[in-house]
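Novice: sequence unknown, structure follows:
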């Protein structure tokens, strides 16, 4: 006999669950309601091995066995994703043939993997060439949190584009928990991205990053304001995050908010707050932002020395 009122607690929790499900319109008891976080995590881990088998695959794998390992692991990962995709589509109740839609999405995801690997190779090279401390591309793949976050993001973004946003968000948040880098799966990130150090980086859902963008730790690409509807609820889905063009560098602690454009080749210095467009080639530092408080115009491009 337990010392605790277990039956009473169980009954009370059941009542709370039933109230919640009724409020949410969730009364179907014949299927699993939600995708499994653990199942998605296992599938994503397997996919990382598929993408980089000798680096992120099993320790006993050798080059001669790569194709066999990839074929076996990929099939298992895709079957797991297919099962979770069915659950998500049933959960979202968008109508149609759930099995066929899930199969089409996972098939398209599988066909995107070669291009996804090519994107990641450019990210890896950007990290290797952009960090003087990096001794090899293998070190970058094996140990850099920014690369791990981008592997998860490119998997998650592909799922997001295939209208599996819940699976995508789970995949993205797995990397967030491991690295401290928070990238919404909806964000569009061009090839050759380098997130250096990475802790505290936040990239919002509708952010767009061009090619060869470099971001340091504690950078935020966020929304400036959140309009509400007539009922006071936040309006979702509208563009509200920065557009960062090619070859931009954003130093540690910078905060860029709203639907603003950071022009090609601009440099955003550390710990600055940006809420307006930045021209191509501009250098924005704390000093130039302070000068802007005395003028209604945004600071003009400054010489390289301003970053010293």
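Specialist: All right, it came through fine. The structure presented is a predicted model; accordingly, all values stated were derived computationally and were not measured. Residues are numbered from 1 along each chain as shown.
Novice: Every contact and neighbour count from this point should use C-alpha atoms.
Specialist: Fine.
Novice: give me the element residue 83 is part of.
Specialist: If you go by DSSP states H and E, residue 83 is part of helix 66-92.
Novice: right, and residue 125 touches residue 192 too?
Specialist: Yes. Using C-alpha atoms under 8 Å, residue 125 is in contact with residue 192, at 7.2 Å.
Novice: Comparing these two, which shows the higher neighbour count?
Specialist: For the pair residue 125 and residue 192, the greater number of neighbours falls to residue 192 (22 against 18), based on other C-alpha atoms under 10 Å.
Novice: In contact with the residue nearest the centre of the chain, which residues?
Specialist: Taking C-alpha atoms, centre = their mean, the centroid of the chain lies closest to residue 183, which sits 3.3 Å from it. Neighbour list for residue 183: 149, 153, 172, 176, 201-205 [criterion: C-alpha atoms under 8 Å, 6 or more residues apart in numbering].
Novice: and if we set it to 7 Å?
Specialist: 153, 172, 202-204 (C-alpha atoms under 7 Å, 6 or more residues apart in numbering).
Novice: Could I get the full set of strands for this protein?
Specialist: 182-183, 188-189, 194-195, 202-203, 208-209, 214-215, 220-222, 243-244, 249-250, 255-257, 261-262, 267-268, 273-274, 283-284 (DSSP state E).
Novice: nearest to residue 118, of those strands?
Specialist: strand 188-189 (13.7 Å; C-alpha to C-alpha).
Novice: what residues does the closest one touch?
Specialist: Strand 188-189 is contacted by residues 207-210 when judged by C-alpha under 7 Å, 6+ apart.
Novice: Residue 258: how many residues sit nearby?
Specialist: Look at residue 258: counted by other C-alpha under 10 Å, it has 21 neighbours.
Novice: next one: the one 10 residues further on
Specialist: Counted with other C-alpha under 10 Å, residues neighbouring residue 268 total 27.
Novice: circling back to that earlier point, for the contacts of residue 183, could you give me CSV that also reports neighbour count and distance to residue 103?
Specialist: Putting these into CSV (neighbours: other C-alpha atoms under 10 Å; distance: C-alpha to C-alpha, whole Å) gives the following:
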residue, neighbour count, distance to residue 103
153, 29, 22
172, 27, 22
202, 20, 32
203, 26, 30
204, 22, 29
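Novice: now, which of the residues you listed sits nearest residue 12?
Specialist: Comparing every one of the contacts of residue 183 with residue 12 (C-alpha to C-alpha), the shortest separation belongs to residue 172, at 34.2 Å.
Novice: Contacts only, for that closest one.
Specialist: So residue 172 contacts 152-153, 156, 183-185 (C-alpha under 7 Å, 6+ apart).
Novice: give me that answer again for 8 Å
Specialist: 149, 152-153, 156, 182-185.
Novice: Comparison target, given below:
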């Protein structure tokens, strides 16, 4: 087969006219600049807001290809939300430093804790998700996912003072609801019981009430599953039904000690 025929076949199968991968890189650049603008003391806020607006316009051009869903005016509203987002993120950082005995300073949390970074990018993406801004919120949280191992869908609803410790392997689904002062450890999954396209507009992921602690590798599934306030979910627990307030749920391993056949 000659080169011309091969090129023609490749072009024939490139079926997505709006699939421009440079959008990913532009989202990552926008996300980094936004993070630094909010947190880095040496990054000028006033100057960067103008730069961020220009970069946001580029995202609009690349992501908003459906003409019946205009998103040009989203920036002004989003910019107005940033002080409130920053206030929530500062509470998240304070929750981490007050709960984790390994944290030596609040600055360490902002710069070195992958859980905090994942929460920060989620909160920044969530406001765009609420406005119906296409694709960009998911690209933002996937950027954080790639860097931290934490997969938070931008559609999840997360309250104040959220703490993810160690972070790696945490998965939080699109319709999960997490209320205030919740602590989550590595490997926790807040997922769906079933995966089917016709469930797209239904609540598929659990609700976690105030002051709940979920230890490593616990799995909580289902849109009707509610973990009552002040409860503790132990490591490796598998939960698919609601748990009343002030409960402790734990997994009990079966331990068998292997002995030598002729041991006395």
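Specialist: Arrived safely. Bear in mind the structure is a predicted one, so any value in this text is a computation, not a measurement.
Novice: Could I get the TM-score for this pair?
Specialist: Here the TM-score for the pair of chains, by TM-score structural alignment, normalised by the length of structure 2, is 0.90; 252 aligned residues with a C-alpha RMSD of 1.9 Å.
Novice: thinking again about what came up before, mapped onto structure 2, which of the contacts of residue 183 of structure 1 hold?
Specialist: On the basis of both residues aligned by TM-score structural alignment, their matches' C-alpha atoms under 7 Å, what survives of those in structure 2 is 153, 172, 202-204.
Novice: Am I right that residue 266 of structure 1 is in contact with residue 247?
Specialist: Yes. With contact defined as C-alpha under 8 Å, residue 266 of structure 1 counts as touching residue 247 (7.4 Å).
Novice: quick one: contacts for the residue mapped onto residue 236 of structure 2 from structure 1?
Specialist: Under the alignment (TM-score structural alignment), residue 236 of structure 2 pairs with residue 271 of structure 1. The contact partners of residue 271 of structure 1, by C-alpha under 8 Å, 6+ apart, come to 251-255, 286.
Novice: go on, residue 245 of structure 1?
Specialist: Contact analysis of residue 245 of structure 1 by C-alpha under 8 Å, 6+ apart lists 208-211, 213, 261-265.
Novice: how close does it sit to residue 193 of structure 1?
Specialist: With distances taken as C-alpha to C-alpha, to the nearest Å, residue 245 of structure 1 is found 12 Å from residue 193 of structure 1.
Novice: which stretches of structure 1 form helices?
Specialist: 6-24, 37-51, 53-56, 66-92, 98-130, 137-143, 145-161, 165-179, 286-292 (DSSP state H).
Novice: ranking these by burial, who's on top?
Specialist: helix 145-161 (a mean of 24; mean count of other C-alpha atoms under 10 Å).
Novice: which helices and strands sit right next to that one?
Specialist: Helix 145-161 of structure 1 sits against helix 37-51, helix 98-130, helix 137-143, helix 165-179, strand 194-195, with contacts defined as 3 or more C-alpha pairs under 8 Å, 6 or more residues apart in numbering; DSSP states H and E.
Novice: And the ones you listed: which comes nearest residue 92 of structure 1?
Specialist: When those are compared by C-alpha to C-alpha, helix 165-179 sits nearest residue 92 of structure 1, at 9.4 Å.
Novice: distance from the closest one to structure 2 after superposition?
Specialist: With mean C-alpha distance after the TM-score superposition for structure 1, helix 165-179 of structure 1 departs from structure 2 by a mean of 0.5 Å once superposed.
Novice: for stretch 75-88 of structure 1, same thing?
Specialist: Taken against structure 2, stretch 75-88 of structure 1 registers an average deviation of 1.9 Å after superposition, with mean C-alpha distance after the TM-score superposition for structure 1.
Novice: ok, and what's touching that stretch?
Specialist: By C-alpha under 8 Å, 6+ apart, the list of residues contacting stretch 75-88 of structure 1 reads 32-36, 39-40, 42-44, 46-47, 98-99, 102-103, 106, 110, 164, 166-167.
Novice: cool, stretch 149-164 of structure 1 as well?
Specialist: Contact partners of stretch 149-164 of structure 1, identified using C-alpha under 8 Å, 6+ apart, comprise 44, 48, 85, 88-89, 105, 108-109, 112, 116, 120, 123, 165-169, 171-172, 174-176, 179, 181, 183-188.
Novice: quick one: stretch 187-194 of structure 1 aligns where in structure 2?
Specialist: Aligned using TM-score structural alignment, stretch 187-194 of structure 1 spans residues 156-163 in structure 2.
Novice: can you tell me the distance between the two ends of the matching stretch?
Specialist: Its first and final residues considered, stretch 156-163 of structure 2 spans 15 Å by C-alpha to C-alpha.
Novice: Tell me how far it lies from the chain's centre.
Specialist: Chain-centre distance of stretch 156-163 of structure 2: 10 Å, with C-alpha atoms, centre = their mean, to the nearest Å.
Novice: try stretch 101-111 of structure 1
Specialist: Counting by C-alpha atoms, centre = their mean, stretch 101-111 of structure 1 comes out at 20 Å from the chain centroid.
Novice: ok, now stretch 72-84 of structure 2?
Specialist: 20 Å.
Novice: Stretch 174-190 of structure 2 now?
Specialist: With C-alpha atoms, centre = their mean as the basis, stretch 174-190 of structure 2 stands 10 Å off its chain's centre.
Novice: Also stretch 52-63 of structure 2?
Specialist: On C-alpha atoms, centre = their mean, the centre of stretch 52-63 of structure 2 falls 22 Å from that of its chain.
Novice: what does stretch 89-106 of structure 2 give?
Specialist: 19 Å.
Novice: matching residues in structure 1 for that stretch?
Specialist: Using TM-score structural alignment, stretch 89-106 of structure 2 corresponds to residues 120-137 of structure 1.
Novice: Can you give the contact residues for that stretch?
Specialist: Contacts of stretch 120-137 of structure 1 (C-alpha under 8 Å, 6+ apart): 140-141, 147, 150-151, 154, 191-196, 212.
Novice: Which one of those residues is nearest to residue 233 of structure 1?
Specialist: Using C-alpha to C-alpha, residue 154 comes nearest to residue 233 of structure 1 of the contacts of stretch 120-137 of structure 1, at 30.3 Å.
Novice: residue in structure 2 matching that closest one?
Specialist: When structure 2 is aligned by TM-score structural alignment, residue 154 of structure 1 is paired with residue 123.
Novice: Ok, residue 106 of structure 1 next?
Specialist: Aligned by TM-score structural alignment, residue 106 of structure 1 pairs with residue 75 of structure 2.
Novice: How much space separates its match from residue 127 of structure 2?
Specialist: Distance, residue 75 of structure 2 to residue 127 of structure 2, using C-alpha to C-alpha: 11 Å.
Novice: rewinding a little: just put the contacts of stretch 120-137 of structure 1 in a markdown table and tack on distance to residue 56 of structure 1.
Specialist: Below are those laid out as a markdown table (distance: C-alpha to C-alpha, whole Å):
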| residue | distance to residue 56 of structure 1 |
| --- | --- |
| 140 | 12 |
| 141 | 8 |
| 147 | 12 |
| 150 | 14 |
| 151 | 11 |
| 154 | 16 |
| 191 | 21 |
| 192 | 20 |
| 193 | 20 |
| 194 | 19 |
| 195 | 19 |
| 196 | 20 |
| 212 | 24 |
